[in-house]
Every structure is written in structure tokens, then in C-alpha cells.
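> Provided below for reference: sequence and predicted model.
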Amino acid sequence: MIKEQIIDLIKNELKTNDIKIETLGGMTNRNFLVEGDNNKKYVLRIPGNMTSSLINRKYEKLNSLLMSEHNFNVKTKYFNDESGIKITYFLENSFSLDHSTIKNDMYLKMIAERLYKLHNSNIKLSNKFDVLLEFKKYLSLLKEPSNFYDFNENIREICIFFEKTSIYLIDKYNKLVPCHNDLVPENILIKDNRIYFIDWEYSGMNHPLFDIAAFFLESKLLQEQQESFLKYYNNNINFNLIKNDIIAFQFTQDVLWFLWTIIKEENNEFFDGYAKARIDRAYQSMLTLQKVL
């Protein structure tokens, strides 16, 4: 249910007296397709629980608008960086990808080339995304730390290895470029053979391999598909030389998003099995990395 004051806000911003609202998906927030009496469509984002603490909306607003200017993001109609409420223009005749369609080689090529362009754009975002600092911030948001530390018997070992791995990656990969940092398939739109990255909540200056590793992880790409993607992204990259570091980045991402999920669930937003899947995979990655790092 959308509160009446938000309905009034939408009508005022869209300059319409009548609106139709349809629920869309989303993990971090609640998203809605909104259509005014002028038949124009928009996407309304209402922040989920705790997102004002998890996400810096001022950075998100600045980065989102900047990315719209450079045509990496859809256009924004309204963004309140206090409430986190956002209205973007609906991209007509566009479609998002999923874990099946994203494996299409044509789409992999399009995404790789677009991501390379983003990473080499010389755009300066308003903030840095440091996975270790984000992790420490998230820890401070826990209502009951035992929900995290006692989730299973491996958590403390994972935390020690997380800090070690994060420092290793920060020291080795210190080139910072504009990054999305949350490249799940649903955050990638295609229209007229052009790629758009949406939802820049976690964006910031970071190493490009963080984005690449996240894309591989969230899209569940096989090694052959990962190698193809890297050739399209930059043919000079040797997959075998960075394979373990990709796993290391993915390990840090799994641990961070596991903690994110615990915080959300403490605030009555539940994602069936998501936390367990993240931390179980992180543990297996740790066992692999301990042999090579």
C-alpha cells in the first residue's frame, strides 16, 4: 500500500489528476510502475527498511544524475535525497535481463563493451566504494550482533579472512574508476541495442574488477562465458592471471551482502535462504582462496 501523501506527491510531480500503479520487483526497495492520465509511464522507488542507514542517498542522487547526463542511466524525474523517494522515466520498449537471457553471447558483448566505456569514461563520482569500510558500517547497524556472528560456526574465521582479503585487494588494485557495484541482471536494461545500467544506490569510485566480478557472480556465468566477456571487455586481459582475484572480489561481495541481508531481516524484510546461500558460497570461496593467496 502506498501512503496517501506519496500519491499526492506523484500527482503533483507528474502534473496529473489520475494515476495507475502496478507493483514491480526489487530487493532493496519497493518499486512501482506509474502511469498518469497523459499516458506517460514512470518508475516509482520507495526505499525499503533501513536503507537510509545502508545507503547514502545524497551520493546516490549525485551519481545517478551524473550517469543520466552521460547516458549510462535512465533519466530521473524526481529524487528526494532525504526520503529516498525517486521517480524515473520509464524506458519504453526496453527490457531487462535475467539469469537465462544474460548468457546470450550477443548481450554479453553489448554489456562488456558498455561497461568498458563506463570504466574508461573519466567520470568522477562523488564517493569511493570501499567494501571493508562498508562492511564495518553495516556491522554497526546490527541490532543484535549474535544474529551475524552466531549464524554458523564459520563466521569468525570468515571475518578474519574477509579483512585480510579486502586489504590485499585494495593494495593490489588501487586504480579507481566509476563503478556501479551492484550489477545484477535486473539492473541492466536494453533498448534499441543500447545498454543502460539502473539503480546506482551502491555506486562509487572502485576498481573495475569489482564490477566485473559482481557481474560474473550475479549472472552465474560459466567460466567459458566469463572468458568471452573479458575478451569483449578488453582483449588484453588474461583471464587465468586474474581468476583467483575475481574469486577474491566475489568472496568479499558475498560476505558484505550476507551481512546486508541479516540487517534487513532484523528489520522484518525476509529473503528466503538468501543469507545462507551467500555465506555458504563465501565459505567455499575462502577454502579455495586459502590455497592460492
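Done, it's in. Numbers count the residues shown, from 1 in each chain.

> going forward, measure contacts and count neighbours with C-alpha atoms only.
Noted.

> check contacts around residue 194.
Contacts for residue 194 (Cα atoms under 8 Å, 6 or more residues apart in numbering) come out as residue 110.

> state the distance from it to residue 44.
23 Å (Cα to Cα, to the nearest Å).

> got it, and residue 132?
Residue 132 is 31 Å from residue 44, where distance means Cα to Cα.

> which residue ranges of the stretch 51-200 of the chain form strands?
For the stretch 51-200 of the chain, strands defined by DSSP state E, counting those that start in this stretch occupy the ranges 76-79, 86-89, 95-96, 177-179, 188-191, 194-197.

> now the ones you listed as JSON lines including distance to residue 13?
Shown next, in JSON lines, are the strands of the stretch 51-200 of the chain (distance: least, Cα to Cα, whole Å):
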{"stretch": "strand 76-79", "distance to residue 13": "7"}
{"stretch": "strand 86-89", "distance to residue 13": "9"}
{"stretch": "strand 95-96", "distance to residue 13": "25"}
{"stretch": "strand 177-179", "distance to residue 13": "30"}
{"stretch": "strand 188-191", "distance to residue 13": "25"}
{"stretch": "strand 194-197", "distance to residue 13": "24"}
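
> of those strands, which stretch is the most buried?
Greatest average neighbour count among those goes to strand 177-179 (a mean of 25), per mean count of other Cα atoms under 10 Å.

> how far does that one sit from the chain's center?
Strand 177-179 sits 13 Å away from the centroid of its parent chain (Cα atoms, centre = their mean, to the nearest Å).

> counting contacts, what elements does that strand pack onto?
The contact analysis (3 or more Cα pairs under 8 Å, 6 or more residues apart in numbering; DSSP states H and E) places strand 177-179 against helix 105-119, strand 204-206, helix 208-219.

> among the strands of the stretch 51-200 of the chain, which is nearest residue 32?
Closest approach to residue 32 among the strands of the stretch 51-200 of the chain (Cα to Cα): strand 86-89, 9.5 Å.

> next, the one to line up against it:
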Amino acid sequence: MIWGDGTFVMASGQLLCFARLFLLVPQLSSDAPDTILPDILEAFERHQALHRVCGAPLAARPQPGLTNRVFRLEAEKGTFFLRLPRLEAAGNIDRKAEARNLMLAAATGIAVPPVFCDAEAGILVTRAVKVSGSPADLSEQSSYSLARALGEALGQLHGSGVTFEGLLDPDSVLQAQWQGLRDAVRCREEMTGLEIVLQPIGAGTAGGAGRMLVPSHGDPSPGNCLMSCDQLWLIDWEFSGMSDPAWDLAYAVLEHEMSADEEKVFLQAYAATGAAVPEADRLGVMKAKCDAVSALWALEQVAAGRDEDVFLPFARQRRGRALRQLARLS
């Protein structure tokens, strides 16, 4: 059900066996005990539809997350995953576009369908249902099986023909990030070398004029992949939009740390869906741009006063990898 204020509720979720995920991005601790935090109680008080969907909240365990606060929620009507936004990230995410794109992706069969979403508040709920046996775990899957499943999922998304809200252009993103950090004295040294990524790079320049744009997830990292019993699902669509297909492909290869053989399996599975694989040079350029985006994003967190011990190592690792990729392309 979709309401005029941007809130929608689905009567029931699709049965999934959720993975226990290990993020490659920095993450916050999820070791806190089960409890009902005041923010959860406030969300249920403000949004009575949560009571209709979940029943009264009984216990909640925090899950890893950076741009959101995610909880495994035990409630009267079952077990759910509840997402509340982090206030420091709220201004950087178009939640209405995310909600629309999520519904489109769910209709294609590759996104976990929500049972509740309030785009204005940034609240999202999906149902967590255990099936017989242990939950599928990314760490227990064959790396080649994961590469194949992710290639198939992205190929299905890119070939779906749906039109997402928002434009995800790597060059525009990089320029905006660079401008936003120009007065961040603490970050200047950490940005050294990345200025070259802002310039056109060779004949395979990614994001150039006339590129085909496809509906894109934007961040297909391990933490945003769930393995059900028979397929891979993509979650967290807050960075989704129309983009060069090389964006999702490059990010997937980088964040899953695929070997050359795994990348080959991944791209073959992608091509098997009918999607066109970008030429190697263009994909290589996009890898450098994606790592630069990730490095600058982490530096934005440092500039905003968030934990340097978490975000500086992340920024340095991505910067180093971007510069090594550029050296290989030169």
C-alpha cells in the first residue's frame, strides 16, 4: 500500500534466509545487547503503521552500519530488520528516490521487498524469516558461486529497462566531493594524488558523454548482498540511480576483492543475461574512479568529525588502490 505522504506498507515479506554479513567497508560495533532503544520506541510512537506491521517491539539487536542504524527486531508479529537513518547522513541521501527505486528493483525480483517504508523519515522495515537449516552465509559460499550470482543479479538489473530516479555520474560525484573538501585542512595530505582522477583518463574515460545509462544499485558491496536459498538479493538502495553500467561492475569487483579468475566468472555471468560488458580499459578507469569516490567519501567523514581511526585507514587503502590502478592504465 502506498500512501500520499511517501509511506508504503506491504502486507507480507518474501521468505528469505538472511546471510550473516561481513562488510569490507568500515563498520560500527554490533556487540550491544538486545534492548529496545528510545529511538525505536519513538519511531513506533510516531508511526502507528509499524504497530500494524510488526506488533509491539520486544527486543532489538544493533547490526553493522554507517549511513543507517540497523536493528534485528523481535516483535509480536515476528522478526524484522528495522532501519533508522543516522542524522549525520540524512542530508546526503534522497530517501524518496531510494524508496521509488527500491520498489522498482523489488518488482524485478532482485531486491528484498519492504514491509514498511517511510521515505520522509528514512525508516525501512523488511521481514527476516528463518528457514530450515543454517542461514546462507556469504563466507561459506564458493567465491565463484558468489561472483556468478552477483553478475547475474546486476545483469538482470541493468537489463530490466526500468528508469530509476537520480543520476549517478562518477565525474560529477568526484568534483562535488573535491570541492566540498577544499577547506578541510586535515584532509589535504590524504587527498594527494587523487586530483588526476578528476581529469579525463585515456580513451576509456568512464562517464563520458553519450554513455548508455542503466538502473544501477550504486554500492554492490558484500554488506549489501544477501544470499537466499536460491539466489542473491541486493539491499540498501540509497545510492541507486541511473548510471554507466561500469559503475556497478567496478564497485563489485573492488569491494568483493575478486581475483582475476573470479572477475572473469563475474563478467561472464553478467554477459549471459544479455548485458553488454564494458571494454576492459573503460572498466579499468571506472575502478580508479570508484576507489577515489570511496576514499573521498571517507575523508568527508573525517572532515565531519567522525572517528579518524575508522575512516582514515579506509580512505588510505582506497586511495592507494586507485593510484595503483591509474599507474597500470598509464
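Looks like it came in fine. Here the structure is a predicted model, which means the values were calculated and not measured.

> any idea what the TM-score is?
Remark: TM-score between the superposed chains equals 0.85 [TM-score structural alignment, normalised by the length of structure 1]; 284 aligned residues with a Cα RMSD of 2.9 Å.

> compare the strands of the stretch 51-200 of structure 1 and give me the one nearest residue 286 of structure 1.
strand 177-179 (24.6 Å).

> need the contact partners of the closest one.
In this structure, residues lying in contact with strand 177-179 of structure 1 by Cα under 8 Å, 6+ apart are 118-125, 203-208, 211.

> okay, it sits on what stretch of structure 2?
Taken onto structure 2 by TM-score structural alignment, strand 177-179 of structure 1 occupies residues 214-216 there.

> measure stretch 111-131 of structure 1 end to end?
24 Å.

> buried residues in that stretch, which are they?
For stretch 111-131 of structure 1, burial by neighbour count (16 or more other Cα atoms under 10 Å) applies to 111-116, 118-119, 123, 125-129, 131.

> can you lay out the helices and strands packed on strand 177-179 of structure 1 as a markdown table showing distance to residue 2 of structure 1?
Output for these, formatted as a markdown table (distance: least, Cα to Cα, whole Å):
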| stretch | distance to residue 2 of structure 1 |
| --- | --- |
| helix 105-119 | 34 |
| strand 204-206 | 30 |
| helix 208-219 | 30 |
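
> point out the most buried one among those.
Counting by mean count of other Cα under 10 Å, strand 204-206 has the highest mean neighbour count of these, with a mean of 23.

> which residues in structure 2 does it align to?
Under TM-score structural alignment, strand 204-206 of structure 1 corresponds to residues 241-243 of structure 2.

> give me the mean deviation of that stretch from structure 1.
In the superposition with structure 1, the average deviation recorded for stretch 241-243 of structure 2 is 0.9 Å (mean Cα distance after the TM-score superposition for structure 1).

> how much space between the most centrally placed residue in structure 1 and residue 151 of structure 1?
Nearest residue to the geometric centre of structure 1 (Cα atoms, centre = their mean): residue 182, 1.7 Å. Noted for residue 182 of structure 1: a distance of 24 Å to residue 151 of structure 1, by Cα to Cα.

> could you do residue 227 of structure 1 as well?
35 Å.

> equivalent analysis for residue 40 of structure 1, please.
Counting by Cα to Cα, the gap from residue 40 of structure 1 to residue 151 of structure 1 is 47 Å.

> next one: residue 263 of structure 1
13 Å.

> look at the two and report which has more neighbours.
When residue 263 of structure 1 and residue 151 are compared for neighbours, residue 263 comes out ahead with 26 against 15, by other Cα atoms under 10 Å.

> which non-adjacent residue is nearest the more buried one?
residue 142 (5.9 Å; Cα to Cα, 6 or more residues apart in numbering).

> next one: residue 43 of structure 1
Per Cα to Cα, 6+ apart, closest to residue 43 of structure 1 is residue 33, 4.7 Å.

> what do you get for residue 269 of structure 1?
residue 49 (7.3 Å).

> ok, that neighbour - contacts?
Taking Cα under 8 Å, 6+ apart, we find residue 49 of structure 1 in contact with 29, 264, 267-269.

> turn those into CSV, including secondary structure, distance to residue 177 of structure 1 and neighbour count.
CSV is the format used below for the contacts of residue 49 of structure 1 (DSSP: H, G, I helix; E, B strand; the rest coil; distance: Cα to Cα, whole Å; neighbours: other Cα atoms under 10 Å):
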residue, secondary structure, distance to residue 177 of structure 1, neighbour count
29, strand, 26, 15
264, helix, 29, 21
267, coil, 33, 14
268, coil, 35, 10
269, coil, 33, 16
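
> and these as JSON lines, adding distance to residue 8 of structure 1?
Shown next, in JSON lines, are the contacts of residue 49 of structure 1 (distance: Cα to Cα, whole Å):
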{"residue": "29", "distance to residue 8 of structure 1": "20"}
{"residue": "264", "distance to residue 8 of structure 1": "28"}
{"residue": "267", "distance to residue 8 of structure 1": "27"}
{"residue": "268", "distance to residue 8 of structure 1": "27"}
{"residue": "269", "distance to residue 8 of structure 1": "26"}
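
> for the strands of the stretch 51-200 of structure 1, which one sits closest to residue 162 of structure 1?
Closest to residue 162 of structure 1 of these, according to Cα to Cα: strand 177-179, at 21.0 Å.

> how big is the offset of the closest one relative to structure 2?
Using mean Cα distance after the TM-score superposition for structure 1, the mean distance for strand 177-179 of structure 1 is 0.9 Å.

> helices of the stretch 151-300 of structure 2, start to end?
170-180, 245-255, 260-272, 280-303 (DSSP state H, counting those that start in this stretch).

> now the ones you listed as JSON lines including distance to residue 204 of structure 2?
Below are the helices of the stretch 151-300 of structure 2 laid out as JSON lines (distance: least, Cα to Cα, whole Å):
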{"stretch": "helix 170-180", "distance to residue 204 of structure 2": "14"}
{"stretch": "helix 245-255", "distance to residue 204 of structure 2": "11"}
{"stretch": "helix 260-272", "distance to residue 204 of structure 2": "18"}
{"stretch": "helix 280-303", "distance to residue 204 of structure 2": "4"}
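
> which one of those helices lies nearest to residue 130 of structure 2?
Closest to residue 130 of structure 2 of the helices of the stretch 151-300 of structure 2 is helix 245-255 (Cα to Cα; 27.1 Å).

> how much does the closest one deviate in direction from helix 280-303?
70 degrees (axes from the mean of the first three to the mean of the last three Cα atoms, to 10 degrees).

> chain center to helix 245-255 of structure 2: distance?
Relative to its chain's centre, helix 245-255 of structure 2 lies at 11 Å (Cα atoms, centre = their mean).

> which strands and helices sit next to it?
Against helix 245-255 of structure 2 (3+ Cα pairs under 8 Å, 6+ apart) you get helix 143-158, strand 214-216, helix 280-303.
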